[in-house]
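>>> How does the following fold in three dimensions:
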Amino acid sequence: MATRNSSSTFSVIGTDISIRGNIDASADLHIDGSVEGDIACAALVQGEGSTITGAVMAETARLAGTVNGSITARELVILKSARIDGDVHYDALTIEQGAQVEGRFAPRANERGNGKAAAASAGVKDPANSDEPKLAIAQ
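From the prediction side, this is the model:
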C-alpha cells in the first residue's frame, strides 16, 4: 500500500463514469460511478449511488454505496446507506445502524496468526495491548 503524505492527491470517478477493469491508485480515490474490477488504493471514499463489483483493498475506506466483493482495509467505515455482499477484513471497523452486509467479518490480525507481533504488524493500536481489533457501532 502507498504511504499517505501531506501532498497526496486524489482522483474522482464521477456518477457518469463506468469502468471495467482493475484500478490501482497510489492516491486517494473517490468513486461516485460504477466500477467492475478490483480496486487497490491508499484511501477510498464511495458515494451512495456508486457500485463496485470486485475486491476492495485500501488503507482506509468509507463506503456508502453497493459493493459486491471482498473488502480489506486497515480502517473501515460502513455507512447506513451501504449494501455489501462479500467478506470484510479489517483492523478497525465502524458500522452505522442500517448498513446491510451479507458476508463474514474477520479481523486482519487473526488472518496472520494470533499474537502481539501479528497485531503490531497489522497496525492495530490498542491502549490495553490487546490483540483484539477495535469495533465501533455508530448510531
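
>>> only C-alpha atoms for contact and neighbour calcs from this point on.
OK.

>>> next SSE after the host helix or strand of Ala120?
Here Ala120, judged by DSSP states H and E, is contained in helix 116-121. Of the helices and strands lying after helix 116-121 in sequence (DSSP H and E), the nearest is strand 134-138.

>>> Here is the second sequence; please produce its structure so I can put it next to the first one:
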Amino acid sequence: MDDKFPATSTGGRSHLGEGSRITGELYFPGTVELPGYVKGRVDATAIVIETTGEVEGDLHAASVAIKGHFHGQVTGGSVKLHSSATVIGDITYESLSIESGAVVEGKCNRQPFPKE
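Modelled structure (predicted):
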C-alpha cells in the first residue's frame, strides 16, 4: 500500500470469503480483504477489493486498493486502482494511482484525508 497510510494497524487483517454476500454498515479496525459481494458502507484502516470482489456503496479508509468492481463513493488517503479495476462513482483521495487498463467513470477530487 503506502508508508504514509499503513495497511495494517493493531486491528490486524479480516478476510471475507469468496462467494460471500454481505449487506450493511461494516467496520474493521485494521485491513479488510473483500473477494465477495458487499452492499453498504465499509470503514477500515485499509480496504482491498480483490479481483473477484464487487462492492456497491461507500468506502472510507486511509488506504484503498481496488482490483475488482466498485460502484459508489470512495473516500481515502492513498487510493490505488489496479489494471483489473472497474470503478463507477466518485473518488475523494489524498494520493491516487491508476494502473493502465483500469476503467474509471466518475469524478476524482483531491483533498487531505483526515487523520483520526
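
>>> still on that earlier bit, roughly how far out does the helix holding Ala120 of structure 1 sit from the chain middle?
Relative to its parent chain, helix 116-121 of structure 1 has a centroid offset of 20 Å by Cα atoms, centre = their mean, to the nearest Å.

>>> buried ones in that helix?
Ala118, Ala119 (16 or more other Cα atoms under 10 Å).

>>> Which strands and helices lie in contact with it?
Helices and strands touching helix 116-121 of structure 1, by 3 or more Cα pairs under 8 Å, 6 or more residues apart in numbering; DSSP states H and E, are helix 108-111.

>>> what residue lies at the spatial centre of structure 1?
Ala61 (3.6 Å; Cα atoms, centre = their mean).

>>> Quick one: map it onto structure 2.
Residue pairing (TM-score structural alignment): Ala61 of structure 1 is matched to Val64 of structure 2.

>>> got a list of contacts for stretch 75-95 of structure 1?
48, 59-74, 96-109, 122-124, 133-138 (Cα atoms under 8 Å, 6 or more residues apart in numbering).

>>> just to revisit the earlier point, now the match of Ala61 of structure 1, what's its secondary structure?
Here Val64 of structure 2 is recorded as strand under DSSP: H, G, I helix; E, B strand; the rest coil.
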